[in-house]
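Asks: this is a predicted model, with the sequence first.
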Amino acid sequence: MKNHLKRIASPRTWVLDRKETVFTVRPNAGAHSLNFGLALGTVLRDVLKLAQTMAEVKKMLHANEVLVDGRRRKDHRLIIGLFDVLAIPSLKQYHRVVFDKKGRLVLVAIKEEESTFKPCKITGKTVLPKGVLQFNLHDGRNVRATEKANVGDTLLISLPDQKVKKVLPLQEKASVFLTGGKHAGNFGVLKEVHGKEATFLAEGQDIETAKTHLFVVGDSKPLVTLS
């Protein structure tokens, strides 16, 4: 795999100046697809503007405690994506990756206490011996738990120990965030699910979307910062 990627060919979800330089960092394969994640080095240099060159980024990663989902990371090619938490305690900076209302990956500032948990959408589940459930989550992790939940629901997990704090069911009146389609980045209240489609209310307007685009982020209101 090439170590670089032409900016002009980068996913539309990336917020980059495509004419600034020819190439940008290609993230390593990991928990997120290219459309749902960015290289850690790109985030530090081009999004948060904490460095001017990739050499400065590498120095920063080795000198400072840069945490992704509560664990120290030193690889500038590590892919970080939707709802991941980036924390730099020495700079008192805490951010979460979300989509803006144009469907682009951005980092929103969050409070330190919010950096200790993360919503994860259930993409699959397996029943293990003694009734223990293993949930496959949107960010590639697998979590074992005894809580009952279905594919499409969200688990609110603690970081970095990934214990289940709460189950957020995909149901009417749930607070949902859209991760795909022309309304990606919008959030509101789920009104109904009908087959593979769903209707949710955002800013006083009913919006139709695919059920697969729904990501539950709270009961009646979001439990995480979205903008």
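Replies: Looks like it came in fine. Bear in mind the structure is a predicted one, so any value in this text is a computation, not a measurement. Residues are numbered from 1 along each chain as shown.

Asks: every contact and neighbour count from this point should use C-alpha atoms.
Replies: OK.

Asks: what distance do you get for the residue sitting furthest away from the middle of the chain to Thr146?
Replies: Most distant residue from the mean C-alpha position of the chain: Lys130, 31.8 Å away (C-alpha atoms, centre = their mean). As judged by C-alpha to C-alpha, to the nearest Å, Lys130 and Thr146 stand 10 Å apart.

Asks: from Arg18, how far off is Thr24?
Replies: 9 Å.

Asks: I'd say Thr24 and Arg7 touch.
Replies: Yes. With contacts counted by C-alpha atoms under 8 Å, Thr24 reaches Arg7, the gap being 5.8 Å.

Asks: look at these two and report which has more neighbours.
Replies: A direct count of neighbours by other C-alpha atoms under 10 Å for Thr24 and Arg7 places Thr24 higher, at 22 against 19.

Asks: ok so that one is a helix residue?
Replies: No. Counting by DSSP: H, G, I helix; E, B strand; the rest coil, Thr24 is not part of a helix but strand.

Asks: which residues does it contact?
Replies: For Thr24, the contact set (C-alpha atoms under 8 Å, 6 or more residues apart in numbering) comprises His4, Leu5, Lys6, Arg7, Thr42.

Asks: name the nearest residue to the last one, sequence neighbours excluded.
Replies: Take Thr42 and drop its neighbours on the chain: the residue closest to it by C-alpha to C-alpha, 6 or more residues apart in numbering is Val25, 6.4 Å away.

Asks: do I have it right that the one you found meets Val43?
Replies: No. Val25 is beyond contact range of Val43, at 10.0 Å (criterion: C-alpha under 8 Å).

Asks: below is an additional structure, to be compared with the one above:
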Amino acid sequence: MAKKGKDNKTKRISVPSAIPIRNKKHYTFIVSASPGPHPKNFSIPLAVLLRDELGVCSTQAEAKKIIKQKNVLVDGRVRTNHKFPVGFMDIIFIKKLNKYYRIEIIKGKLKAIEVKKTDVKYCRVTKKLTIKNKKISIGLHDGKTLIGDNNIKVGDTLKISIPEYKIIQLIKLQPGVNCIVYKGKHGGKFGKLEKIIEQRGSMASNVILRDEQNKELITSLNYIMAIDEEFFSKN
């Protein structure tokens, strides 16, 4: 009889390169992420984050216990599912450590970077729709939707309060703004947006960034997020 239902585990050797794993040869399998706000190939199951990335515990059983005891908050909300997927720009609070972390991209991998206490999250605008009563629905990279206005464009960044998810500030994607590349071969690099190169048809536009060494970096418009100076003040 054929197997039915979803897979609860993934072979460590086949884990997507963006997911940090201590040693892919140490165990045969790791837990698979549940369906959630981030795609499976670009998110870390909560138990894997605690064990392999943060080193809070040494086994999955210990990770599950910590999570079930409501010691982990994602974007200001308690998560008790050890398979919950955390992804780019999520804010993690570990009560056991009394520390905050932000999921960033370092050399193409998702990494938990310690930051000062924060109730703000950066979200990239991925969709914009007009809905009932002429309201503007804004779709964000983490799957959330908000009601915004026409001044917000796809590609812009919103600074959102957590856990309320209210708009605090709009960062326009325009020449001169600081950006982080979060996908592709340049994932994890920073630079100022110099120019947007429009493409014809359905092809995504490209952008030219200029890094601190004054080197030119060309990548897809869909691979960058606009940020502000406050992003760099982590401590």
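Replies: Nice, I can see it. Predicted model only: the values in this text are computed from it and were never measured.

Asks: for the helix of greatest length in structure 1, give me the average deviation versus structure 2.
Replies: The longest helix of structure 1 (DSSP state H) is helix 54-63. Once the two are superposed, helix 54-63 of structure 1 sits an average of 1.5 Å from its aligned residues in structure 2 (mean C-alpha distance after the TM-score superposition for structure 1).

Asks: rewinding a little: am I right that the residue farthest from the centre of structure 1 sits in a helix?
Replies: Yes. Secondary structure of Lys130 of structure 1 (three-state DSSP): part of a helix.

Asks: counterpart of Gly70 of structure 1 in structure 2?
Replies: The equivalent of Gly70 of structure 1 in structure 2 is Gly76 (alignment by TM-score structural alignment).

Asks: err, Ile88 of structure 1, not the other one
Replies: Under the alignment (TM-score structural alignment), Ile88 of structure 1 maps onto Ile94 of structure 2.

Asks: gap between its match and Ala61 of structure 2?
Replies: From Ile94 of structure 2 to Ala61 of structure 2 the distance is 17 Å (C-alpha to C-alpha).

Asks: okay, those two: which has more neighbours?
Replies: Ile94 (18 against 13).

Asks: surely the more buried one meets Glu114?
Replies: No. Counting by C-alpha under 8 Å, Glu114 is not a contact partner of Ile94 of structure 2; they are 10.8 Å apart.

Asks: middle-most residue in structure 2, spatially?
Replies: Using C-alpha atoms, centre = their mean, the residue of structure 2 that lies closest to the mean C-alpha position is Phe88, 1.0 Å off.

Asks: can you tell me how far the nearest residue to that residue once chain neighbours are set aside sits from Glu114 of structure 2?
Replies: Of all residues not flanking Phe88 of structure 2 in the chain, Ile103 sits nearest, at 5.1 Å (C-alpha to C-alpha, 6+ apart). Using C-alpha to C-alpha, Ile103 of structure 2 is found at 9 Å from Glu114 of structure 2.

Asks: so between those two, which is more surrounded?
Replies: Neighbour totals were compared for Ile103 of structure 2 and Glu114, and Ile103 leads with 20 against 17 (other C-alpha under 10 Å).

Asks: and that one, what pairs with it in structure 1?
Replies: In structure 1, Ile103 of structure 2 lands on Val97 (TM-score structural alignment).

Asks: can you tell me which residues contact that match?
Replies: Counting by C-alpha under 8 Å, 6+ apart, Val97 of structure 1 touches Ile80, Gly81, Leu82, Phe83, Asp84, Val85, Leu86, Leu105, Val106, Leu107, Val108.

Asks: next, the closest residue in space to Leu129 of structure 2 that isn't next to it in sequence: secondary structure please.
Replies: Nearest residue to Leu129 of structure 2 in three dimensions, chain neighbours excluded: Ser137, at 5.1 Å (C-alpha to C-alpha, 6+ apart). Of the three states, Ser137 of structure 2 takes strand under three-state DSSP.

Asks: distance check, the residue mapped onto Ser137 of structure 2 from structure 1 against Lys148 of structure 1.
Replies: In structure 1, the residue paired with Ser137 of structure 2 is Gln134, using TM-score structural alignment. To Lys148 of structure 1, Gln134 of structure 1 is 11 Å away according to C-alpha to C-alpha.

Asks: more crowded one of the two?
Replies: Using other C-alpha under 10 Å, the more surrounded residue of Gln134 of structure 1 and Lys148 is Gln134, with 16 against 9.

Asks: the more buried one and Val127 touch, don't they?
Replies: Yes. Gln134 of structure 1 lies in contact with Val127 (C-alpha under 8 Å); the separation is 6.4 Å.

Asks: hmm, who's touching the following helix or strand past the longest helix of structure 1?
Replies: Later in the chain than helix 54-63 of structure 1, the nearest helix or strand by DSSP states H and E is strand 67-68. With contacts defined as C-alpha under 8 Å, 6+ apart, strand 67-68 of structure 1 is touched by Arg73, Ile80, Asp84, Val85, Leu86, Ala87, Ile88.
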